[in-house]
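Asks: here are the coordinates; sequence isn't available:
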């Protein structure tokens, strides 16, 4: 009888435990803590629930918005969340622990590999705690816009391109006379030069794209689809170029990355910023209209643009060719 009663009580406890689920809204996943902090700042601009940063078992930093006891409450909050949260393709996530309780131990940083261990004075924890005062000031609803602006300006002053997502707009300015490209960031109607690259631009005797345009796609290790004119041009040089040139092919003239542009010349919309197979030509006028870069630099540029696009919008990247 006692044994039977024990099993009944034990089963009920299991059922109760099964109902103790916790939910949150997963917003950002980044490879570094600074990226998670940027995500947190953006969330706190227009939302009033607590934001949590977790270092997960995959060593990635996860930024979560809110802690909920039911899926429906989390889902309802997501439908009313800011456009930034929705633009990140955020989703409701079930967790096996309570975010609020865990963050009482460390308000900024959790390592899921050591949730059951006593708090340790690790370098990562020390690094995370450096942001505590800034986090508290950002969280206060009465903080002035001027103070927010000073915090942002201080961040950008040290490493302007690394904090690419803090800008309102990116501008790519290409000068074919000097064969230089400048990546600029616009914030609060002020424009800052972020990176300068030496590039190759169009030959002097061909019609090249000019004026304002935008970025339509960003691709690492791109496949190249040469035009029929390009295939015919290669044939004259004794090269049978395939219709589809895959990454790593010795004839893939896109190099390590390509950034497709909206510019149109004579009805053709095939202009890109891309890598090259011959970096010794960088700095000269020798392309058919595209802008060519060193492969390591085009990867850097594409990565910066991807990071900005994921946080803001690809339409906020403008390209000026002259």
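Replies: Here it is on my side, so go on. Quick caveat, the model's predicted, so the values are computed rather than measured. Numbers count the residues shown, from 1 in each chain.
Asks: CA atoms for contacts and neighbours, from now on please.
Replies: Will do.
Asks: Just to check, residue 302 is in contact with residue 256?
Replies: No: counting by C-alpha atoms under 8 Å, residue 302 sits too far from residue 256 to count as a contact (9.7 Å).
Asks: just how off-centre is stretch 295-306 within its chain?
Replies: Its chain's C-alpha centre and that of stretch 295-306 lie 12 Å apart, by C-alpha atoms, centre = their mean, to the nearest Å.
Asks: quick one on the thing from earlier: between residue 302 and residue 256, which one's more packed in?
Replies: residue 256 (25 against 21; other C-alpha atoms under 10 Å).
Asks: Distance-wise, check the more buried one relative to residue 277.
Replies: Residue 256 sits at a distance of 9 Å from residue 277 (criterion: C-alpha to C-alpha, to the nearest Å).
Asks: Now do the shared contacts for these two.
Replies: Listed contacts common to residue 256 and residue 277 are nil; contacts here mean C-alpha atoms under 8 Å, 6 or more residues apart in numbering.
Asks: In contact with residue 283, which residues?
Replies: Contacts here follow C-alpha under 8 Å, 6+ apart; on that basis residue 283 touches 179-180, 198-201.
Asks: and which of the residues you listed is nearest residue 172?
Replies: Residue 172 has its nearest neighbour among these in residue 180, at 10.5 Å by C-alpha to C-alpha.
Asks: Quick check: the gap between the nearest residue to that closest one once chain neighbours are set aside and residue 175.
Replies: Counting by C-alpha to C-alpha, 6 or more residues apart in numbering, residue 198 is the residue found nearest to residue 180 once chain neighbours are left out, at 4.7 Å. Residue 198 sits 10 Å away from residue 175 when distances are taken as C-alpha to C-alpha.
Asks: list the helices and strands the helix or strand hosting residue 299 packs on?
Replies: With elements delineated by DSSP states H and E, residue 299 resides in helix 295-311, which encompasses its position. If you count contacts as 3 or more C-alpha pairs under 8 Å, 6 or more residues apart in numbering; DSSP states H and E, helix 295-311 packs onto strand 211-220, strand 257-261, strand 272-274.
Asks: State the next helix or strand along the chain beyond that helix.
Replies: Proceeding N to C from helix 295-311, the next assigned helix or strand is strand 317-321, under DSSP H and E.
Asks: tell me the angle of that next one relative to helix 295-311?
Replies: Between the axes of strand 317-321 and helix 295-311, defined by axes from the mean of the first three to the mean of the last three C-alpha atoms, to 10 degrees, the angle is 140 degrees.
Asks: A further structure is provided below for comparison with the first:
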């Protein structure tokens, strides 16, 4: 008799709201094509295209107290980036009983996910995540979080020097 395989167990995770999946949308902002615009109130990132259009992605943004706005350029791009949490973040999380490493190599377990786009001289970046169910929420310490497949797509479309406007 054939041995029956045990049923595969998959952890139930909340599904992402389809509104946060990448899509072409109308865009009437003043920014020129090639600019990234991040709306931290609606949790969308727009890559401005020609003819009043943009590619829109859902993002996770800064939780209350970690919101910010401004204009920066992408200063670096990395594939499966290493993560060195800032000392202030390590201290803040330790106070809550959550101990962060001082260094974590790039890979599946790394919270920066598959790609990172570094913003100006800030500690902020647009990066992937190993928690895709958080997209659409105010969840980060100020970074802009995307699903890994979305950040890979964006990474291929933009270059160092791209303007990023956070509103």
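Replies: Right, received. Where do you want to start? Bear in mind that the values here come from a model prediction, so they are computed numbers and not experimental data.
Asks: who touches both of residue 198 and residue 175 of the first structure?
Replies: residue 181.
Asks: I'd like to know how far the most centrally placed residue in the second structure sits from residue 73 of the second structure.
Replies: Nearest to the centroid of the C-alpha atoms of the second structure, with distances taken as C-alpha atoms, centre = their mean, sits residue 145, at 1.8 Å. Separation of residue 145 of the second structure from residue 73 of the second structure (C-alpha to C-alpha): 17 Å.
Asks: now the helices and strands packed on helix 295-311 of the first structure as TSV including distance to residue 246 of the first structure and mean neighbour count?
Replies: Supplementary listing: those in TSV, determined by distance: least, C-alpha to C-alpha, whole Å; neighbours: other C-alpha atoms under 10 Å:
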stretch	distance to residue 246 of the first structure	mean neighbour count
strand 211-220	12	16
strand 257-261	12	25
strand 272-274	15	25
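Asks: With distance to residue 152 of the first structure as new columns, can these be given to me in a markdown table?
Replies: Putting those into a markdown table (distance: least, C-alpha to C-alpha, whole Å) gives the following:
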| stretch | distance to residue 152 of the first structure |
| --- | --- |
| strand 211-220 | 26 |
| strand 257-261 | 28 |
| strand 272-274 | 30 |
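Asks: out of those strands, which comes closest to residue 236 of the first structure?
Replies: strand 272-274 (23.7 Å).
Asks: Superpose on the second structure and give me the mean offset of the closest one.
Replies: Aligned to the second structure and superposed, strand 272-274 of the first structure gives a mean residue distance of 0.5 Å (mean C-alpha distance after the TM-score superposition for the first structure).
Asks: Now do the helix or strand that that strand is followed by: which range of the second structure does it align onto?
Replies: From strand 272-274 of the first structure onward toward the C-terminus, using DSSP H and E, the following helix or strand is strand 285-287. Counting by TM-score structural alignment, strand 285-287 of the first structure falls onto residues 138-140 of the second structure.
Asks: ok, back up a step: how much space is there between the residue nearest to the centre of the second structure and residue 137 of the second structure?
Replies: Counting by C-alpha to C-alpha, the gap from residue 145 of the second structure to residue 137 of the second structure is 10 Å.
Asks: Show me whatever sits in contact with both of these two.
Replies: Counting by C-alpha under 8 Å, 6+ apart, the shared contacts of residue 145 of the second structure and residue 137 are 59-61.
Asks: tell me the helices in the first structure, going along the chain?
Replies: Ranges of helices within the first structure are 2-19, 33-46, 71-79, 83-87, 99-103, 123-129, 132-139, 145-158, 228-236, 295-311, based on DSSP state H.
Asks: can you put the ones you listed in JSON lines and add distance to residue 186 of the first structure?
Replies: Supplementary listing: those in JSON lines, determined by distance: least, C-alpha to C-alpha, whole Å:
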{"stretch": "helix 2-19", "distance to residue 186 of the first structure": "49"}
{"stretch": "helix 33-46", "distance to residue 186 of the first structure": "17"}
{"stretch": "helix 71-79", "distance to residue 186 of the first structure": "30"}
{"stretch": "helix 83-87", "distance to residue 186 of the first structure": "19"}
{"stretch": "helix 99-103", "distance to residue 186 of the first structure": "35"}
{"stretch": "helix 123-129", "distance to residue 186 of the first structure": "28"}
{"stretch": "helix 132-139", "distance to residue 186 of the first structure": "22"}
{"stretch": "helix 145-158", "distance to residue 186 of the first structure": "11"}
{"stretch": "helix 228-236", "distance to residue 186 of the first structure": "37"}
{"stretch": "helix 295-311", "distance to residue 186 of the first structure": "12"}
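Asks: Between those, which one is closest to residue 270 of the first structure.
Replies: Here helix 228-236 is closest among those (C-alpha to C-alpha), at 11.3 Å.
Asks: so where is that closest one in the second structure?
Replies: Mapped onto the second structure using TM-score structural alignment, helix 228-236 of the first structure covers residues 87-95.
Asks: which of the residues in that stretch are buried?
Replies: Of the residues in stretch 87-95 of the second structure, residue 90 count as buried by neighbour count, 16 or more other C-alpha atoms under 10 Å.
Asks: Nice, that's everything, thank you.
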